[in-house]
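# Return a 3D structure for these sequence lines:
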Amino acid sequence: MAKEPLNVIVGVDTHADTHHVAIITDYGRPLADQEFLAVGSGYRKILDFIAGHGTALAVGVEGTGSYGAELARVLPEEGLTVLEVNRPNRAQRRLKGKSDPLDAYQAAQSVLAQRGISIPKDKDGPVECLRIIRTARSSAMKARTIAVNQIKGLLISAPDALRTKYRAMATPALIAALQRTRPSGHIADPEYTTLLALKTLATRYRALTEEITAADNALQEILDSYAPLLCDLPGVGPEVASQLLVTVGDNRERIGNEAQFAALVGVAPIPASSGKTTRHRLSGGGDRNPNRALHQVVLVRMSSCPRTKDYVGKRTAEGKTKREIMRCLKRYVAREIYRQIFNPVPAPSITDLRQKRKQLRFTINAAAGHLSQWPSVISRLERGLIRNDTLATNYRQWLHEQAAPQLN
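Coordinates of the predicted model:
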């Protein structure tokens, strides 16, 4: 009688050059472990090693976003279920020690216990392209900041003639002026050397600006084809939208519900009560990058969104601090963004506003005066450069009211 194949669980401790693989049974007994090279031939040997010990129920891999990225792509192609495993518990490391075999077995045990595991992100779609572009853009942004800070620092201690001429300029004018300079003199002259260094830094600043602009255009192009409606939300631009999509990943099904998304971006409320005080605070866990993006959305809405301004006024009257109000707003924004990512809803159309106003022969200044807004705000609203659903509704209602007497 043929022996039934053994069900096993696999754990992998990944490194730059090697991966250590450990196999346990589905009831936790260690079977074998071995080290393999982190190359194509090594991945094939890993598959043979796993198949030689039984049927793999799941494979727990550490670092699916770094050293284990390629392995996490290879294993699913062979029909294996891959789970990302968190780093081993530090308390257990202190008690049991640390080595590659121990970490690999710990990964397998985590899968068996369903503890500290998650579905890894797919890295074969447009969101992965967003992540790569954002990586290059981030380094360019940092380098540009360093360049302009160095320019300002050199001007502080520059000879008086240079300091007087350039220090009062705003950054765009300063960069343009320094690029137009033609330094001449001896290399041992401090004034000549300073101006030469300033021109070099200004040229670098301009090149980095062009690089950032190209990255922004690439991000916008991907967003227009992959998630065009996400930027329809107030306060959400290409930078925020791309960061939130990178956090979710190409395989959106890895996030089961809105509460999981809130925990992932660090805005899930958790109890923080003590004694007679009953309160909640936002979780300190999750990814800090999307949390920062949500913070930026809240700041924009607090300054430009009427509905958010009304909410802030209401909560302030109730005795809430600005920090507490922003925590609540971040939670609401996370819920709205989750719905827009998973069930996109287009922004209300505003193409009829300008046409209707011109039919009624009203100027932008007249409309702005009736709505208590700046003419530039009405103009930007009509052209779709800003989104303000409340203002658009009030504007449309006012136009209908003005059209009614003419129809009669």
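
# going forward, measure contacts between C-alpha atoms and count neighbours the same way
Noted.

# residue contacts, residue 175?
202, 203, 205, 206 (C-alpha atoms under 8 Å, 6 or more residues apart in numbering).

# Check the residues you listed and tell me the two furthest apart.
Largest separation among the contacts of residue 175 by C-alpha to C-alpha: 202 and 206, giving 6.2 Å.

# Counting neighbours around each, name which of those two comes out higher.
Neighbour totals were compared for residue 202 and residue 206, and residue 202 leads with 26 against 17 (other C-alpha atoms under 10 Å).

# Pull the contacting residues for the more buried one.
Contacts for residue 202 (C-alpha under 8 Å, 6+ apart) come out as 147, 148, 151, 175, 176, 178, 179.

# ok, it to residue 211 distance?
For residue 202, the distance to residue 211 (C-alpha to C-alpha, to the nearest Å) stands at 14 Å.

# Here is the second sequence; please produce its structure so I can put it next to the first one:
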Amino acid sequence: MAKDSAVKAQRQAANQLRAILVTADPTLREKLATLPSRALVRACLELSEGDDDTDPVARATRFPLRMLAERIEQLRAQAQVLERRLSDLMRCHHPRLVDAVGIGPHSAAVLLTVMGDNGDRLRGEASFAALCGASPVEYSSGNKQHCRLNRGGNRQANAALHRIVLIRLRWDARTRAYYERRVLEGKTRREVIRCLKRYVAREAYRLVQEDRRSLSRTPAEVPDEDQA
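Here you go, the predicted structure:
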């Protein structure tokens, strides 16, 4: 939650900076408007209000631009610190999950939050998929059977599954091969992505259970070398 709020506030500050720049002095606007986001923030950090002879409107514009740039940098630093701590926490307790292709610390944390908040409702990987809105919703049209978008479940978890699928479609050869095979069978891109989200939900649930079993093992349960 803290990381998401920092990222959201950073995005809001960036939008406010751009909005102020629209009404800025033409010379300043032409100098900054074409810069990419990171370069724009750095340039605004270096803005000075000028001396007493500077136009008061120009001074009043430069000051909030610099303040917003400072806010963006502070929020960016906070988000990075929280991301590192989240990554350390995930690797400590769920190394198998974050080692899976496409599952980063943030997506792993979102999926784990859904599981933790609904421990009494999870009876298996199918229940977890339903909580993530990744379970298929079948409907028929004539003699054809289709699966439509499931609009239920936790939408943050569903978005995390979607990000994982997109990353795998780009970098994972096995996922790309599956995608191409299902497209040749007549599936649309959206239908294939929904199938892949279901598979990712099943895999994530299995990896979490494996990590939990591994962490729950006590030294007494580990076989002694002499006994082995």
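
# Now the TM-score, please.
Remark: TM-score between the superposed chains equals 0.86 [TM-score structural alignment, normalised by the length of structure 2]; 211 aligned residues with a C-alpha RMSD of 2.0 Å.

# Nearest to residue 315 of structure 1 among the contacts of residue 202 of structure 1?
Relative to residue 315 of structure 1, the closest of the contacts of residue 202 of structure 1 is residue 148; by C-alpha to C-alpha it sits at 40.3 Å.

# mind checking which helix or strand the alignment partner in structure 2 of the closest one is in?
Matched to structure 2 by TM-score structural alignment, residue 148 of structure 1 sits across from residue 14. Here residue 14 of structure 2, judged by DSSP states H and E, is contained in helix 2-22.

# on average, how far is that helix from the matching bit in structure 1?
With the two structures superposed, helix 2-22 of structure 2 lies on average 1.2 Å from its match in structure 1, counting by mean C-alpha distance after the TM-score superposition for structure 1.

# buried set for that helix?
Applying a neighbour-count criterion of 16 or more other C-alpha atoms under 10 Å, the buried positions in helix 2-22 of structure 2 are 3, 6, 7, 9, 10, 13, 14, 17, 18, 21.

# What's the match for residue 112 of structure 2 in structure 1?
Residue 112 of structure 2 maps onto residue 245 in structure 1, with residues paired by TM-score structural alignment.

# how near is the alignment partner in structure 1 of residue 23 of structure 2 to residue 43 of structure 1?
The criterion is TM-score structural alignment: under it, residue 23 of structure 2 has residue 157 as its aligned partner in structure 1. In this view, residue 157 of structure 1 and residue 43 of structure 1 are 58 Å apart by C-alpha to C-alpha.

# These two: who's more crowded?
For residue 157 of structure 1 versus residue 43, neighbours defined as other C-alpha under 10 Å are more numerous around residue 43 (18 against 11).

# all helices for structure 2, in order.
Taking DSSP state H as the criterion, structure 2 carries its helices at 2-22, 26-32, 37-45, 56-93, 95-99, 105-117, 125-131, 155-171, 173-184, 189-216.

# For residue 143 of structure 2, find the nearest of those.
Ranking the helices of structure 2 by proximity to residue 143 of structure 2 (C-alpha to C-alpha) places helix 189-216 first, at 17.9 Å.

# I'd like the distance from that closest one to the chain centre, please.
Centroid separation for helix 189-216 of structure 2 versus its chain: 16 Å, with C-alpha atoms, centre = their mean, to the nearest Å.

# Equivalent analysis for stretch 192-210 of structure 1, please.
31 Å.

# Where does it end up in structure 2?
Taking TM-score structural alignment as the measure, structure 2 aligns residues 59-77 with stretch 192-210 of structure 1.

# Quick check: the matching stretch compared with structure 1, mean distance?
If you overlay the two and look at stretch 59-77 of structure 2, the average distance to its match in structure 1 is 0.6 Å (mean C-alpha distance after the TM-score superposition for structure 1).

# circling back to that earlier point, can you list the helices of structure 2 in TSV and add distance to residue 147 of structure 2?
Putting the helices of structure 2 into TSV (distance: least, C-alpha to C-alpha, whole Å) gives the following:
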stretch	distance to residue 147 of structure 2
helix 2-22	32
helix 26-32	48
helix 37-45	40
helix 56-93	33
helix 95-99	28
helix 105-117	23
helix 125-131	14
helix 155-171	16
helix 173-184	14
helix 189-216	7
